[in-house]
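In: Okay, here's the prediction I keep looking at, along with the sequence it came from:
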Amino acid sequence: MTPHDTAPCDTETPSYSVAVLPALSRVDAADWDACAGPENPFVSHAFLSALEDSGSVGPGTGWRPQHLLIRDGQGRPLAVAPLYLKSHSYGEYVFDWSWANAWHQAGGQYYPKLQGAVPFTPVTGPRLLVRPDAPDPESLRRALLVAMVELADQIGLSSVHITFPTEGETDLGQDMGFLRRQGQQYHWENPGYRDFQDFLDTLASRKRKAIRKERDKANTQGVTLRVLTGGDLRMRHWDAFFRFYRTTADRKWGQPYLTRGFFHLLGERLADRVVLVLGTEDATGRDVCGALNLWGGDALYGRNWGCVDDFRFLHFEACYYRAMDVAIDRGLRWVEAGAQGEHKVQRGYLPRATHSLHWITDPGFREAVARFVEHERMMVDQDMATLAAFGPYRRGERPGPES
């Protein structure tokens, strides 16, 4: 199978050329950001280069940059795409371990594969980045998809995967022959609440009382939470948060993906986009927990949580309720709390569909994966509807699951 409207990779046409970049440093930050736009911080040059410059991505990590760059005939960048050659499936949050095992059992080699993604970041956002003033943006997005497939063919790879693209990009990829996969996350919607009490007033009485009780207990156990952003953030705050992050990573999966240097660079390059909820123990003055968020456009994105001790309900307060407070205060429409954790539903975070795109080179294996993702989609839809039905809102106050 070959996508239509093809354009070659690493070759020139009368209108543009496509190149593969082994590092983000090969493209000027202003040129990349002209394509990425200002809305989503995770596709910015600052965020992606912090991953590379800190060693979180690159040699020895299983994430080898292979970013795509399309230039016009005068050499002006028109479109880019964050792309990586992956030697494993860690840090993606769209799980394909069963696909890899099946491929290997059939005698094939699943890795390496191409991954269009923001590493370690399960946040929906643009993956096919085109300058807003570029001629025919749709053709350029198609060209990026074609270039990914042609690069995979040139290297002899098993597959191409694009995780957490926008719905429009997903529709485009499906139209070009990529397999469409659906997942779900838990997001909280702010229709314009005046304050947290305004949100509570939309809940069933029992749920409202439960949340009040949780917040009271979380805030009366000797830990004071502060919200830090921009110039309030200091090196010591990042050192403390890395300690929390590392402690939690050791408990959950054994090895942290992100280095200490990444958090320092994040503070240097994107401090105004960072919202850090930091918990300090009153009796000792010791920082004991933190919840890291970034904001962009109309959303606050919850990213990482860490804690060095056990405190009741502090996770819910720092990660969910304080994020809702920030969103209300800033007039943001969404708080994205990520995947997993059905407990989020009872706190107002309802299921919302996410998407990914997959190009499988082997026809037989592609057919098997296509059957799998279609069956999985029906199961996800059913699960989302069931979860939304048990949400905390009074009947008629909130809509059902969103696509």
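Out: Happy to help now that I have it.
In: From here on, just use CA atoms for contacts and neighbour counts.
Out: Noted.
In: Distance from the helix or strand in which residue 275 is found to the middle of the chain?
Out: Following DSSP states H and E, one finds residue 275 within strand 274-281. From the chain centre to the centre of strand 274-281 is a distance of 21 Å (Cα atoms, centre = their mean, to the nearest Å).
In: Could you do stretch 44-56 as well?
Out: Mean-position distance between stretch 44-56 and its chain equals 15 Å (Cα atoms, centre = their mean).
In: What of stretch 107-118?
Out: Distance of stretch 107-118 from the chain centroid (Cα atoms, centre = their mean) equals 19 Å.
In: Of all the residues in stretch 327-341, which ones are buried?
Out: 327, 328, 331, 332, 333, 334, 335, 336, 337, 338, 339 (16 or more other Cα atoms under 10 Å).
In: and what of stretch 54-74?
Out: Residues 54-58, 62-72 are the ones in stretch 54-74 that count as buried (16+ other Cα under 10 Å).
In: Please apply the same query to stretch 210-217.
Out: Buried-residue list, stretch 210-217, by 16+ other Cα under 10 Å: 211, 214, 215.
In: Contacts only, for residue 103.
Out: 109, 110, 365 (Cα atoms under 8 Å, 6 or more residues apart in numbering).
In: Assign it to helix, strand or coil.
Out: Here residue 103 is recorded as helix under DSSP: H, G, I helix; E, B strand; the rest coil.
In: nearest residue to the residue located most distally from the centre of the chain other than its sequence neighbours?
Out: For the chain, the residue at maximal distance from the C-alpha centroid (Cα atoms, centre = their mean) is residue 283, at 36.5 Å. Leaving aside its sequence neighbours, residue 283 sits nearest to residue 222 (Cα to Cα, 6 or more residues apart in numbering; 7.0 Å).
In: That neighbour is in contact with residue 279, isn't it?
Out: No. Taking contacts as Cα atoms under 8 Å, residue 222 lies outside contact range of residue 279: 9.8 Å.
In: okay, those two: which has more neighbours?
Out: The residue with more neighbours, out of residue 222 and residue 279, is residue 279; 22 against 14, by other Cα atoms under 10 Å.
In: Comparison target below:
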Amino acid sequence: MDSSEITLEAVSSISQIPAEEWDACANPPVATEGSREGSKSSYNPFVSHAFFSALEASGSAVPRTGWGPRHLLARCDGAIAGIVPCYLKSHSQGEYVFDRGWADAYERAGGSYYPKLQASVPFTPATGPRLLIRHDVDQDEIRNALARGLVGLCQATEASSVHVTFAREAEWKLLASHGFLQRTDQQFHWHNQDYRSFDDFLATLNSRHRKAIKRERREAVANGITIHALNGSDITEEAWDAFFAFYMETGSRKWGRPYLTRSFFSLIGETMANDVLLVMARRNNRWIAGAINFIGSEALFGRNWGAIEHHPFLHFEVCYYQAIDDAITRGLKTVEAGAQGEHKIARGYLPQTTYSAHFIADPGLRHAIKDYLKRERAYVAEMGRELTAAGPFRKDNGALGDD
């Protein structure tokens, strides 16, 4: 393919992009054995048109909230061949890769850090593709065109920077070749070693942690609590009402203003119900706590949790142990339990490196950040090694951590 055939543009709403064209780039139709029924190979629900559409149509990720869509499109002979989901931002909230210190330093020096461009899934710290490309085009050509296009979009919007967060490692390396700085962090993921049951998983743990998890699971439901895993048509508007109340209660305490609106949950209930696992706890005939998960072809992604009653170990049961149970049942390889939380290690979730790439337009700021990131990457790597060594698995088990 001649690169002169590729044109680039940015659009201000996902509604300007047909769902079938977006999804052909985001989740290309490449079938493999073992994919769940109705899914695509390596299906990632967070990059689907339905997920972004729900974020924007619900008023969650829109200019009013500081997320102005600037989705970058690469076209070949007029047809969309590649997309980067991208937002022009006036703040650094809802990203989970923290650059507030960079903004403060730049503004103290007289610069304007905002607006900036954020190539990510809003409010979603889950690794996935960020350079979305159709399967039937020259992958390298489009990938490089999109990387160059992000730099050009930074200049065209007079942004200070471009931040591609929770990218795949291969994208991280490619973007580095286009002048993006490399950053790492870590999350805690659970890895399925072809377990047939939760007891199979427990058998790989040392005695102390195995007994602790069994006790936590018993005590989590000791006060007449029942656990319900809802998927598809099982998720009613009444369940969404209850979950949103949990989300608001917990989010208001942690963040001050939760990011997602009530209508967001109704929209994903209409368009993505089969991709959602809502784990809910019930006591005295009312919902008291819940966690939302999204189902990919290879991973279960834990996202938001909330509660209006607080019981010992209920958070661990609803968020972590139920997710492991479901992943085993579905034959999924991984449970990604979201950002932060070293307490997850004792529950079998091990450190996993995450990757982000940052184009900084100002040479002085770029030099300072580059030096900082070199030291940060070394620290993240060392912490990952130490935390993996402190994991709960039997030393003769050989359970995999970061790879």
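Out: Done, it's in. Small disclaimer: the values here were computed from a predicted structure and weren't measured.
In: Could you tell me the TM-score of the two chains?
Out: The TM-score (TM-score structural alignment, normalised by the length of structure 1) is 0.94; 388 aligned residues with a Cα RMSD of 1.2 Å.
In: Let me see the ranges of the strands in the stretch 51-200 of structure 2.
Out: Assigned by DSSP state E, counting those that start in this stretch, the stretch 51-200 of structure 2 shows strands spanning 67-69, 71-76, 79-84, 87-89, 116-119, 132-133, 161-167, 181-191.
In: Number of residues surrounding residue 5 of structure 2?
Out: 11.
In: Please determine how far the equivalent of it over in structure 1 is located from residue 163 of structure 1.
Out: Using TM-score structural alignment, the partner of residue 5 of structure 2 in structure 1 is residue 15. Relative to residue 163 of structure 1, residue 15 of structure 1 is positioned 29 Å away (Cα to Cα, to the nearest Å).
In: With residue 148 of structure 1 instead?
Out: Counting by Cα to Cα, the gap between residue 148 of structure 1 and residue 163 of structure 1 amounts to 14 Å.
In: Over to residue 265 of structure 1?
Out: For residue 265 of structure 1 relative to residue 163 of structure 1 (Cα to Cα), the value is 24 Å.
In: Need the residue closest to the centroid of structure 2.
Out: residue 126 (1.8 Å).
In: hang on, that one packs against residue 165?
Out: No. Using Cα under 8 Å as the test, residue 126 of structure 2 is too far from residue 165 to be in contact (9.1 Å).
In: circling back: select only the buried ones of the contacts of residue 103 of structure 1 in PyMOL?
Out: Selection of buried members from those for PyMOL, criterion 16+ other Cα under 10 Å:
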select buried, resi 110
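In: Among the contacts of residue 103 of structure 1, find me the one that's closest to residue 381 of structure 1.
Out: Residue 381 of structure 1 has its nearest neighbour among the contacts of residue 103 of structure 1 in residue 365, at 24.4 Å by Cα to Cα.
In: ok but that closest one is inside a strand, no?
Out: No. Secondary structure of residue 365 of structure 1 (three-state DSSP): helix, not part of a strand.
In: Give the full set of residues in contact with it.
Out: So residue 365 of structure 1 contacts residue 103 (Cα under 8 Å, 6+ apart).
In: Check the spacing between it and residue 170 of structure 1 real quick.
Out: Going from residue 365 of structure 1 to residue 170 of structure 1 by Cα to Cα gives 21 Å.
In: cool, residue 64 of structure 1 as well?
Out: 24 Å.
In: Residue 134 of structure 1 now?
Out: With distances taken as Cα to Cα, residue 134 of structure 1 is found 21 Å from residue 170 of structure 1.
In: Kindly report the same for residue 88 of structure 1.
Out: Going from residue 88 of structure 1 to residue 170 of structure 1 by Cα to Cα gives 23 Å.
In: what do you get for residue 287 of structure 1?
Out: 42 Å.
In: same deal with residue 17 of structure 1?
Out: Distance, residue 17 of structure 1 to residue 170 of structure 1, using Cα to Cα: 24 Å.
In: Look at these two and report which has more neighbours.
Out: The residue with more neighbours, out of residue 17 of structure 1 and residue 170, is residue 170; 23 against 20, by other Cα under 10 Å.
In: quick one: contacts for that one?
Out: Applying Cα under 8 Å, 6+ apart, we find residue 170 of structure 1 in contact with 180, 355, 356, 357.
In: Could you pull out the helices in the stretch 151-300 of structure 1 for me?
Out: In the stretch 151-300 of structure 1, the helices defined using DSSP state H, counting those that start in this stretch lie at 167-175, 196-200, 205-218, 235-252, 260-270.
In: of all these, which lies closest to residue 42 of structure 1?
Out: Once the helices of the stretch 151-300 of structure 1 are compared by Cα to Cα, helix 260-270 is nearest, at 10.1 Å.
In: In structure 2, what range does that closest one match?
Out: The aligned range for helix 260-270 of structure 1 in structure 2 is 262-272, by TM-score structural alignment.
In: quick one: buried residues of the matching stretch?
Out: Residues of stretch 262-272 of structure 2 classed as buried: 262, 263, 264, 265, 266, 267, 268, 269, 272 (neighbour count, 16+ other Cα under 10 Å).
In: Since that was my last question, I'll sign off now.
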